[in-house]
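Trainee: Here's a sequence, model it:
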Amino acid sequence: MPPTKDKRSRRRTFRQILGGVRRRARRAAGKVRRVWRRSLQLQVVTSTLVISVTVVVVLGVFLSDQINKSVINGRQSSAAQQAFADRVKIADALTQKPDDTKAADPGKTTPVDPLDEAMDTITGSGESTSKKPYEVLIFDPAKPDGSRASGSVQPENVPFSLQRDLGRQAQLGHYEPKGIRTTIAFPGSPGKLTVVIGAIILAPNGEYYEVYHFFPLTEEEAMLSNVRVAIVVVGLGLVLLLAAIAYLVTRQVVSPVRLARQAAERLAAGKLDERLKVRGEDDLARLATSFNEMAANLALKIHQLEELSQVQRQFVSDVSHELRTPLTTVRMAADLLYDAREDFDPMASRSAELMQAQLERFESMLADLLEISRYDAGAATLDLDSTDVRDVVLRAIADSEALAERHSTRFELRLPNEPCMAEIDNRRVERILRNLLFNAIEHGEGKDVVVTVGTDRDAVAVAVRDHGIGLKSGEDTMVFDRFWRADPSRARTIGGTGLGLAISREDATLHGGWLQAWGQPGDGSQFRLTLPRNAGADLKGSPLSLVPPEVEMRRTWRGHMTPVLLPAPMDGVVHED
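Mentor: I've put the predicted structure just below:
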C-alpha cells in the first residue's frame, strides 16, 4: 500500500531536521578543528591535561591496588592468628576429663559439654570477656544437627569449595587451615565481603570437627572506600593544578610568539615601521631583538629598491619622452629620403627602405616603453564600455590579416552565436588580441591559427591556438617577461619589440582578468585571455580550457588505451604497417 501524503510529509520533515542537525554538527566540528589548529596554547594545555590524566589514573590505580592488598593481607594475617588461638582453645576443651563437671543444680550433677564452654570462651559470650567482631561455626560432620555457631551463622553460609577442601583433607589425613575471601549474605543482613578460615580439629576419641571462622571486612571496605575517594579527589586536584600551570607557562611563551606573528603579518602587509617590544634578556627577548633588526634591514632594502625602481621608471619615462623630439626630426628626414628613393642608386634606395622600417619599429618600441612606464608608475586607467567581445576579436583579426597572408597563415574562427557582452576597455583588449595573434603568426610556422571565444554567466574568454614549435616546461610563465625569447639566437620575423606579451598581461591584470599560456613541444601553444563580464568582479573560472580539447582528448585516450598483442610473423617474414 503506498504511503499517504501525511507519512511522506513527516518523512520529509524528519529528513530535513536530520540534515539540519548534521549540518550544524559539521559546522561545530569545523569550528572546533579551526580553533584547535590555530591555538598553540590550547594544544599544549590539552596535551598536558591528557598526559596528566593518564599518569594520575595509572598511579591512582596502582596506589589503590597496593593499599587494598596491604590492608586485606594484614587483615587476613590477623584473622589467621585469631583463628589459630581459637582452635587451640577448642582443642583444649575437647581434651578435658569426663569428671570435670559443674553442678547445674544443687540436687544433681550434670556434665557440661566442652564444646559449649569453648564456644562461650572464644566468642566472648562469657561475663569476663567482650564480644569479638567475628563469628565461629563448629561443624560436626557426624552430627550436622549438633553444630555449634555464634551469632546468625549457619552451616549453609560455609562456601562449598572450602568445605570440599576440608573433606579431602580429612580423607587424606592432612590437616592444614584453608582460607577464602568471598561475599556472604547472613540472615537479616546484606552481603558482606568476608574472610572465611576453615580447619579440622581432632578429638581424643578419634572424631574430628570442622571449625570455621567468619571475619567480615566491613571496616576495611569502608576505609578503602575513603582511600579511593581521597585518591580521586587528590588526582583531580593535581590534574587541574597541572593544567593551570601549563596554561600559565604556555601563556608566557605563546603570548610573545603571538605578538611576533601579528607583527610579522603587519610587516608583510607593508607596515615597515612595525617593531616588537624587548623585555629582559632571555631567548624571547633575543628573538624580539632579532626580529626588529630583520625588520629594520628589510625596510632599508625595500626603501633602496623602491628608490632604484623609481629612478629606473623615471629614467625610462624621461628617455622615452626626450627621444620623441629627435625621433620626429629623424622621421621627417627619413620620410623625405624614402619618398625620393627612386632617384637614388639601388644601394642608397635599399638603405632608405631599411631606415624607414627600423624607424617604425623604434617608434613602436618607444610607445611600448611609455606604456610600460605608465604601468610601473600606476598611472594606467581603463576606459570601460559594454562591448561584444566578438566584435573586438574580428577587428583584431582584420588588423592581422595582412601579416598572416605574408606568412601563409589562415585564421579559423570559433565564435558563439549569442553575444558575448562584457565591460572592457576596447583599445586595450584589442591590443591584447593583436599581440596574441602576431605571436601566433610568428611562431605558428605557417599553420592555421584557431581563435575561440567562449562565455558563461561570469566571464568571457578568448583562446588563440597555434600549431608551431610550442613551449617547453616552465616557459608558460616566462613568456610574459619583458624582452624574453624562447630561443635567444632566433631573430624576430615580424619586427616585434619584445614587450607585447608583457603589456598584454598588464592590460589583462588591469581588467581583473587572466592571461595564461600553455605549450608543448611539437603540439604548438595556446594563449587564453579571461575577463570578467562585470568590471571589478572576481574571477572564479574560465569558460574555455587552457589545454586544447584535442590534446586533452588524446591524453585521455592514451590513459585508457590497452596494449594489443599482434601475432608473430610466419615463415620469418617481417610485416610492415
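
Trainee: use CA for all of it now, contacts and neighbours both
Mentor: Will do.

Trainee: Just the strands from the stretch 251-400 of the chain, written as ranges.
Mentor: Counting by DSSP state E, counting those that start in this stretch, the stretch 251-400 of the chain has strands at residues 385-388.

Trainee: Helices along that one, start to end?
Mentor: With DSSP state H, counting those that start in this stretch, the ranges of helices along the stretch 251-400 of the chain come out as 283-339, 346-377, 389-406.

Trainee: Who are the packing partners of the second one?
Mentor: Counting contacts by 3 or more Cα pairs under 8 Å, 6 or more residues apart in numbering; DSSP states H and E, helix 346-377 packs against helix 283-339, helix 500-510.

Trainee: Can I get the ones you listed in JSON lines including mean neighbour count?
Mentor: Formatted as JSON lines, the helices and strands packed on helix 346-377 follow (neighbours: other Cα atoms under 10 Å):
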{"stretch": "helix 283-339", "mean neighbour count": "15"}
{"stretch": "helix 500-510", "mean neighbour count": "21"}
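
Trainee: how about this one, so we can line them up?
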Amino acid sequence: MIRNRLGRLIRLPIGLRARLVITFTLVAVTASVLVATIGFELAKTALVERAEDTAVDVVSRELDRITFPIGRLRQGEASPTAQNLEQLGQALDGPGRSVVVEYRDLLYADGPLTMDDVPNELYGRAKQNVVTQLRVIRNELWLVVGSEVYRRAGSTAEPTGLRTFVFFPLRDEQSQLAALRGKLTQGGASIVAIALVVALLSARQVLLPVRRLSAAAQALGQGRLDTRLPVHGQDELAELTSRFNDAAAALELSVSELRALEAMSRRFVADVSHELRTPLTAMTAVADVLNDEAERLPEDTAQAVRLVLREIERLRELIEHLIEISRFDAGTATLNLEPVNVSDAVQGCLEVRGWDEDVQVSVPPGLTVNLDPRRFDIIVANLVGNALKHGRAPVLVSARGTENGLEVKVRDHGKGIPPEALPHVFDRFFKAGAGRTRSQGSGLGLSIARANAQLHGGTISVRPQSPGTLFTVWLPRA
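Mentor: Model (predicted):
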C-alpha cells in the first residue's frame, strides 16, 4: 500500500494475475530500455566516429597540401603572411564550419567561433598530433579538430608552430540521433504494449486452471461433493488438479459414510424413544397409583416412591424431548400457522403446567400473530421452565409486537449463567453448573426452543442481567 497526497492509503493490486502481468511488463520494459539504450549508444558512437574520421581526414589532407614556408625558415625563404593563413583557413572551411589558424603572432579566424572557444585541453594536446574533442558551445554540439603542422626534413619531422583548429557542426548527426531516439521510443512502446497483451493472455492461460480449482473448491464448500475437474497435460497444474480430484473423492466417501452413520444414529434415537413410550406409559400409570398410596406408606418407602416418581417424570420429559429432536433431525418438523392471541397462549402455557402463580406476565391483551400454537407453547414452556428450575423468582415474561414481528422476553433473577457457558447454552445436553442448583432437566429444552424458533424463521438470544439471565425470542411476521 502507498499513500496519496491526501495521506490516504491506496491498495496496490496483489492478485496473482496482477503480479504476473506487472512482473512480465517490468521485464519487458527493462529489456526494451536496455536494448534501446545499447542500440542508441552504439549508433551514437558510430556516428561520432564517422564524423571524427571524416573531419580528421579533411584537416589532414589540407594540411598536407601546404606549400608556403613555415617553421624554421631556410635561406631564401620568407615568413608566411596573413594571406597565407587566410588561404589555409579557406581551404579548411566548409558549410557551417569555423576555422582558427594560429602562427606565432598571426591569427586567422573565420566563422562564429574564435580561439576563445578552443578547449585548453585540446589546445595543449594539439602540439603532438591531430586530436579531436566533442564540446557543447552556445547550446550546440561541435566536433573540434586541432592539429599542429610538422615540417619534414628527410626522415625527421619538426614542429612549425602553425596550429589549426576546425569546428565541425554536428547538426546532422544530432538530427539523426533524435530521429533514432524517437524510433527506439516508439519501438519500445510497441514492445511494451505487445508484452502487456502477451502477459494478459499468458496470465489468463496460466490462471484458468487455478480459477477452475477455485470454483470447484467453492462448489465443494457448498455441498456439491461430486465436483471433479478434467486433467489436461502433465505439468504441475495437471498434477494439482489430479490431487484435487482425489481429495474430493475421498471427502465425498467420508461425508457419505458420516451421513449414513448420522442417519443410523437418528433412526436409533427415534426408534428407542418410540419404543420407550409403551413401558413409560405403564410406569406412569403405576406411578400414579403409588402416588396416591404414598401418604399411607412407611416414611422410607414413601421417599423411595417419590424418588421413583421424580425419575419417571424426568424420563418422560427426556423421551418427549428426544422424539421432538428426532423430528428436527429427520427434517419432518413442519409449521401449522394460524392467528394466535399471544396473551392467551402464554397464560394457557403457564396454567397447564401450574406455573401461573410463579410467573409475572406482561403481554398486551389484543396482540395477535400468525404462529404455530403448539411450537410457540414449547418455546415458552422450555424458557420459563428453565428459568424456574435454574433461576430465582421473580420470573418475568413479556411480549410486544414490532415492525418486523413478535418479541418475547423471559427473565429470571438468579445468579445467572457463567460467562464461559453463555456460548453453549443452546447446545444439546449442555448443563451449566456454576451458580445453579443441580439440573433435573434433560439438557435439551433450550436446544428444542431454539429449533422451534428457527423453524418459524426467528432467533433466540441470551444475555446476562444484574441479577439473572434474559432470554429474547424474535419471531417474524408470517
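
Trainee: What would you report as the TM-score here?
Mentor: Here the TM-score for the pair of chains, by TM-score structural alignment, normalised by the length of structure 2, is 0.75; 453 aligned residues with a Cα RMSD of 4.7 Å.

Trainee: still on that earlier bit, of all the helices of the stretch 251-400 of structure 1, which lies closest to Thr497 of structure 1?
Mentor: Nearest to Thr497 of structure 1, of all the helices of the stretch 251-400 of structure 1, is helix 346-377, at 5.4 Å by Cα to Cα.

Trainee: my read is Gln81 of structure 1 is in a strand, agree?
Mentor: No. Using DSSP: H, G, I helix; E, B strand; the rest coil, the secondary structure at Gln81 of structure 1 is helix, not a strand.

Trainee: That one: neighbouring residues, count only.
Mentor: By other Cα atoms under 10 Å, the residues close to Gln81 of structure 1 number 12.

Trainee: Pull the contacting residues for the residue mapped onto it from structure 2.
Mentor: Under the alignment by TM-score structural alignment, Gln81 of structure 1 pairs with Val56 in structure 2. By Cα atoms under 8 Å, 6 or more residues apart in numbering, the contact list for Val56 of structure 2 reads 130, 145.

Trainee: Export the helices of the stretch 251-400 of structure 1 as JSON lines, with columns for distance to Phe62 of structure 1.
Mentor: Converted to JSON lines, the helices of the stretch 251-400 of structure 1 look like this (distance: least, Cα to Cα, whole Å):
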{"stretch": "helix 283-339", "distance to Phe62 of structure 1": "40"}
{"stretch": "helix 346-377", "distance to Phe62 of structure 1": "74"}
{"stretch": "helix 389-406", "distance to Phe62 of structure 1": "80"}
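
Trainee: just to revisit the earlier point, turn the helices and strands packed on helix 346-377 of structure 1 into a markdown table, columns for distance to Thr121 of structure 1.
Mentor: Formatted as a markdown table, these follow (distance: least, Cα to Cα, whole Å):
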| stretch | distance to Thr121 of structure 1 |
| --- | --- |
| helix 283-339 | 79 |
| helix 500-510 | 110 |
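
Trainee: Out of those, flag the one nearest Leu403 of structure 1.
Mentor: With Cα to Cα as the measure, helix 500-510 is the member of those nearest Leu403 of structure 1 (15.9 Å).

Trainee: Ok, which of the helices and strands packed on helix 346-377 of structure 1 comes nearest Arg258 of structure 1?
Mentor: Minimum separation from Arg258 of structure 1 across these (Cα to Cα) falls at helix 283-339, 11.6 Å.
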